[in-house]
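Peer 1: quick one: sequence plus predicted model below, questions after.
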Amino acid sequence: MNNEVVLTCAVTGAGDTTGKSPHVPVTPKAIAEAAIEAARAGAAIVHLHARDPETGQGSRDPKLFKEIVDRVRDSGTDVVINLTAGMGGDWISDPANPAMPGPGTDMIGPEARLAHVEECRPDICSLDCGTLNFSDTDMIYISTPPTLRRMAALVQEWGVKPELEVFDLGHIRFAKAMIAEGLIDAPPMFQLCLGIPWGADQDVETMVAMKSQLPEGASWASFGIGRGQMPMAAAAVALGGNVRVGLEDNIYLDRGVLATNGQLVTRAREIIERMGARLLTPKEARAKLNLRGAEG
């Protein structure tokens, strides 16, 4: 069991959730306020996406990310900032010509995927460690080995810690290859992503299997989606890991009751503390994860 837990809140994501809950933040101001709310409730890390303020759709505009990050930093709230670097890999095949990209495709190179990370220089950014059927549609999320190696090299150069998001065992296998190649600094930081169609399922057996393949000394967290969010949080703590909750992965507090990010963090905190563990502060999390500025 993990008695000292790093709790992350993923506050908005890029999914089609804005029409399902009024609590999903959209504008940079609202996303920053949600991050601050989560930090005050006990989250040591906030995982941030940006959304187009007009459409609510996920955006990779560096200006939007910069505004969000500046608002959080200028608030004086101590929290570790983790930016997504997962956008720019969406391929949707054209039904009329499957060899060609269809409407909604957003495929860019590694430097462009990291433009906002270079601009904002967060503590952490995500690194989705492989390709995946990400829905029941013709959309495929594509991250090839050359792209991932280049992204890992860039964030290593900038002093940004990559959060190695793994959606199945093959992703862990490739992440370990990058570690062996010296592209990932110790200790590596993994996020076991469970319940996403069509990656690893969200159950304890799957979490155990994925944990068993992690390299020695790795730090890891896990999350489930929807109704699996809190059960997977408890399982992660019991198995020695850290926890992620938030509206990116689940919009409900209870059946039929829409949540805020602060409420989800509070619920997770209650579970963790009832298990006999405690939440680490942002300063303690920086030290545990060997983040830039940990010595301060």
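Peer 2: Sure thing, it's come through.
Peer 1: make it CA atoms for all contacts and neighbour counts henceforth
Peer 2: Fine.
Peer 1: element containing C125?
Peer 2: Using DSSP states H and E, the element containing C125 is strand 124-128.
Peer 1: what is that strand packed up against?
Peer 2: strand 80-83, helix 145-158, strand 161-166 (3 or more CA pairs under 8 Å, 6 or more residues apart in numbering; DSSP states H and E).
Peer 1: give me that answer again for 6 Å
Peer 2: strand 80-83, strand 161-166 (3 or more CA pairs under 6 Å, 6 or more residues apart in numbering; DSSP states H and E).
Peer 1: against N242, how distant is V5?
Peer 2: According to CA to CA, to the nearest Å, V5 stands 5 Å off from N242.
Peer 1: next up, a structure to set beside the first:
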Amino acid sequence: MNRNVILTCAVTGAGDTTGKNPNVPITPKQIANDCIAAAKAGASVAHIHVRDPETGGISHSLEHFREVMTRVREADADIVMNITAGGGGDWIPDTEDPTRGGPGTDIQTPAQRHAPVGELLPELCTLDCGSLNFGDMVYVNTADWLREHARLVQAAGVKPELECFDLGHVWFARQLQQEGLIDGDPLYQLCLGIPWGAEADPETMLAMRNKLPGRAHWAAFGIGRHQMPMLAQAMLLGGHARVGLEDNLYLERGVMATNGQLVEKAATLIDNLGARIMSPAETRTQLKLRDPNTGTIVTGGDA
């Protein structure tokens, strides 16, 4: 069991959730405020996407990311920042011509996906490690695109969080490490419960964990009603965890959540299991991340 937990709050995501829960943050100010609320509730890491402030839909705007980062860094609450680099992979075949992308398709090159990370240099960024049927669309991450993207992240000196939505993604993430494209001890995020990837159950989490390389740091999350059970399961198997409105909209059945409330609920569960949440400073030391104030890598061994 892991008794020192890095707890991530994924505050908004890019899914069609803003009409389902009014607490999902949309504008850069709202997203930043939710990162700050998560920090004050005890989260170690804030994982961010940005949205179009007018529509609530997908956005890749560098300026939106910059505003979020600036607002959080200027706040009186410390938190490790993790920018998504997984946008721009949505493919929905056109009904008239399936060789072309239809409405909702959103494809970016690796360089375009990397742009906010390379410009803003957060401590962490996501690197999704494969393609899959993501609900009713295809999420596209070809092997050569991922190699190119990994090189860009490596050159920027940002630590990638290797997001794995299925067992084959763990295999490919190990391949990136073997090819020298992942520096230091790798950080994995096991993403469970998203149709039609890895299921959110103990057997699947254990199978994926058992395929991780030595000295890997890892976390896991489940979506919807699986969020808190998968948090507990990850802890019991030695991992870290993630909560937040990107993955789950409810505090309990019929009760809409806020990000702060989900972090507080997670903190209570972690405490009841006899563990504690690691501070942002401890997280930077544990994962050997860049200090946002000095720009140097924080070292000091395992916390």
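Peer 2: Received it, and whenever you're ready, just let me know what you need. Note that this is a predicted model, so its numbers are computed, not measured.
Peer 1: and the TM-score between them?
Peer 2: Here the TM-score for the pair of chains, by TM-score structural alignment, normalised by the length of structure 1, is 0.98; 294 aligned residues with a CA RMSD of 1.0 Å.
Peer 1: mind putting the helices and strands packed on strand 124-128 of structure 1 in JSON lines, mean neighbour count and distance to G15 of structure 1 included?
Peer 2: Output for those, formatted as JSON lines (neighbours: other CA atoms under 10 Å; distance: least, CA to CA, whole Å):
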{"stretch": "strand 80-83", "mean neighbour count": "25", "distance to G15 of structure 1": "15"}
{"stretch": "strand 161-166", "mean neighbour count": "25", "distance to G15 of structure 1": "17"}
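Peer 1: turn those into CSV, including distance to P215 of structure 1.
Peer 2: Listed next are those as CSV, based on distance: least, CA to CA, whole Å:
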stretch, distance to P215 of structure 1
strand 80-83, 22
strand 161-166, 12
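Peer 1: of all those, which lies closest to T266 of structure 1?
Peer 2: Judged by CA to CA, the one of these that comes nearest to T266 of structure 1 is strand 80-83, at 17.7 Å.
Peer 1: distance between that closest one and the chain's centre?
Peer 2: Between the centre of strand 80-83 of structure 1 and the centre of its chain there are 9 Å (CA atoms, centre = their mean, to the nearest Å).
Peer 1: show residues contacting that strand.
Peer 2: I45, V46, H47, L48, P122, D123, I124, C125, P282 (CA atoms under 6 Å, 6 or more residues apart in numbering).
Peer 1: hmm, 8 Å instead?
Peer 2: Residues outside strand 80-83 of structure 1 that contact it (CA atoms under 8 Å, 6 or more residues apart in numbering) are 44-49, 69, 117, 122-126, 282, 286.
Peer 1: after it comes which helix or strand?
Peer 2: Downstream of strand 80-83 of structure 1 (by DSSP H and E), the next one is strand 89-94.
Peer 1: the helix or strand that that following strand is followed by against structure 2, how far on average?
Peer 2: Later in the chain than strand 89-94 of structure 1, the nearest helix or strand by DSSP H and E is strand 97-101. Strand 97-101 of structure 1 differs from its equivalent in structure 2 by a mean of 1.4 Å after superposition (mean CA distance after the TM-score superposition for structure 1).
Peer 1: coming back round to it: tell me which of the contacts of strand 80-83 of structure 1 is nearest to R149 of structure 1?
Peer 2: Of all the contacts of strand 80-83 of structure 1, R149 of structure 1 sits closest to S126, with 13.4 Å by CA to CA.
Peer 1: and for the closest one, the neighbour number?
Peer 2: S126 of structure 1: 22 surrounding residues under other CA atoms under 10 Å.
Peer 1: can you pull the contacts of it?
Peer 2: N82, L83, T84, A85, G86, P162, E163, L164, E165.
Peer 1: distance check, the residue of structure 1 most remote from its centre against D201 of structure 1.
Peer 2: Ranked by distance from the centre of structure 1 (CA atoms, centre = their mean), the top residue is A96, with 34.2 Å. Per CA to CA, A96 of structure 1 is found 32 Å from D201 of structure 1.
Peer 1: repeat that for I31 of structure 1.
Peer 2: 29 Å.
Peer 1: the two: which has the busier surroundings?
Peer 2: I31 (25 against 17).
Peer 1: structure 2: matching residues for stretch 272-290 of structure 1?
Peer 2: Under TM-score structural alignment, the match for stretch 272-290 of structure 1 in structure 2 covers residues 270-288.
Peer 1: quick one, strands of the stretch 101-250 of structure 2?
Peer 2: Listed in chain order, the strands of the stretch 101-250 of structure 2 (DSSP state E, counting those that start in this stretch) span residues 106-107, 124-128, 132-134, 137-139, 159-164, 187-192, 217-222, 240-243, 250-252.
Peer 1: of the ones you listed, which approaches L273 of structure 2 most closely?
Peer 2: strand 240-243 (13.3 Å).
Peer 1: quick one: that closest one to chain centroid distance?
Peer 2: Counting by CA atoms, centre = their mean, strand 240-243 of structure 2 is centred 9 Å from the centre of its parent chain.
Peer 1: superposed on structure 1, what's the mean shift for it?
Peer 2: Averaged out, strand 240-243 of structure 2 is 0.2 Å away (mean CA distance after the TM-score superposition for structure 1).
Peer 1: show me where structure 2 has its helices.
Peer 2: Counting by DSSP state H, structure 2 has these helices, from start to end: 28-41, 62-73, 110-120, 143-156, 167-178, 202-209, 227-236, 259-272, 280-287.
Peer 1: pipe the ones you listed into JSON lines and attach distance to G300 of structure 2 per row.
Peer 2: Shown next, in JSON lines, are the helices of structure 2 (distance: least, CA to CA, whole Å):
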{"stretch": "helix 28-41", "distance to G300 of structure 2": "23"}
{"stretch": "helix 62-73", "distance to G300 of structure 2": "23"}
{"stretch": "helix 110-120", "distance to G300 of structure 2": "25"}
{"stretch": "helix 143-156", "distance to G300 of structure 2": "21"}
{"stretch": "helix 167-178", "distance to G300 of structure 2": "23"}
{"stretch": "helix 202-209", "distance to G300 of structure 2": "26"}
{"stretch": "helix 227-236", "distance to G300 of structure 2": "23"}
{"stretch": "helix 259-272", "distance to G300 of structure 2": "25"}
{"stretch": "helix 280-287", "distance to G300 of structure 2": "6"}
